[in-house]
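Enquirer: coords below, sequence missing:
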């Protein structure tokens, strides 16, 4: 038993937390081009992502309980969480490490300068939680 615990601890130290996560699925509108840029950012930072083009994005969001006022560009499903929009890989990894009691996190819209969106960043990006107890809260500021 002690050998198993030591091996598990060694593996946890050698590999990032996301190495044990299921493959992430990024649902995107077929006409949107920036979503693949975000997927590439996630892949470059160790998150395995499969992109799925769908015309049912609104329905998928409704099924996952994403509030309409927190809709981002696309929806990522990863390890039991929903990630809306162009959230950085660092913040996604923080979500997977901390595992807060929420359904997911969201970066509203398509802010210029966020991962996958070209251009200079002109303001801080505020990432909100949703699906927890109470109103959405600030999870991160990038």
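Expert: Structure's in. What do you need? Small disclaimer: the values here were computed from a predicted structure and weren't measured. Residues are numbered from 1 along each chain as shown.
Enquirer: Only C-alpha atoms from now on, for both contacts and neighbour counts.
Expert: OK.
Enquirer: the longest helix in this protein is where?
Expert: Determined from DSSP state H, the single longest helix within the chain is helix 2-14.
Enquirer: Can you name the element that comes right after it?
Expert: For helix 2-14, the following helix or strand on the C-terminal side (DSSP states H and E) is strand 24-28.
Enquirer: List the contacts of that next one.
Expert: Around strand 24-28, the neighbours that count as contacts under CA atoms under 8 Å, 6 or more residues apart in numbering are 35, 39, 47-54, 57, 73-79.
Enquirer: adding another structure so you can compare the two:
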């Protein structure tokens, strides 16, 4: 009896949280003309997640980032929210999934700038060395993942 109760609770917990069930819902703010933003959205969809997009002019998008706690040093071209976190720029889906599994107290993740070879910024097999950073609640950051240069 106890084991079936625990099994039922585990199933309930997995279906109650999008982060635990595997299918996430992203809201992405971007500009209408940005091709790399569209490519990143496809990277997220290809991993089986749901994405809603909103096109904004540059000024509105900049204000949106500030409102969400993204400082200029962490900024990139698009800003997503998912399950209580902000995802700024070309962050790989694996980093996002790890964030949602570990659930640190933070604003979210950022791939500052637009690193060549990151998801949505593919350039053949080339990838520039870059970091994905965890943006903390106080606005500071620490390295979450490091990606080596690849030729």
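Expert: It's in. Just so it is clear, the model here is predicted, and its values are computed rather than measured.
Enquirer: Next, the TM-score between them, please.
Expert: Put the two chains on top of each other and the TM-score (TM-score structural alignment, normalised by the length of structure 1) is 0.85; 140 aligned residues with a CA RMSD of 2.5 Å.
Enquirer: So the residue nearest the centre of structure 1, which state does it fall into?
Expert: Central residue check for structure 1 by CA atoms, centre = their mean: the C-alpha nearest the mean position is that of residue 83, 3.5 Å away. Reduced to three states with DSSP: H, G, I helix; E, B strand; the rest coil, the structure at residue 83 of structure 1 is strand.
Enquirer: Tell me how far the alignment partner in structure 2 of residue 124 of structure 1 lies from residue 118 of structure 2.
Expert: In structure 2, the residue paired with residue 124 of structure 1 according to TM-score structural alignment is residue 129. As judged by CA to CA, to the nearest Å, residue 129 of structure 2 and residue 118 of structure 2 stand 10 Å apart.
Enquirer: okay, those two: which has more neighbours?
Expert: A side-by-side neighbour count of residue 129 of structure 2 and residue 118, using other CA atoms under 10 Å, places residue 118 first with 22 against 14.
Enquirer: Quick one: map that one onto structure 1.
Expert: Matched to structure 1 by TM-score structural alignment, residue 118 of structure 2 sits across from residue 114.
Enquirer: The residue nearest to that match when sequence neighbours are not counted: what's it in contact with?
Expert: Closest residue to residue 114 of structure 1 apart from its sequence neighbours, by CA to CA, 6 or more residues apart in numbering: residue 86 at 6.0 Å. With contact taken as CA under 8 Å, 6+ apart, residue 86 of structure 1 is in contact with 35, 38, 72, 73, 74, 107, 110, 111, 114, 115, 116, 117.
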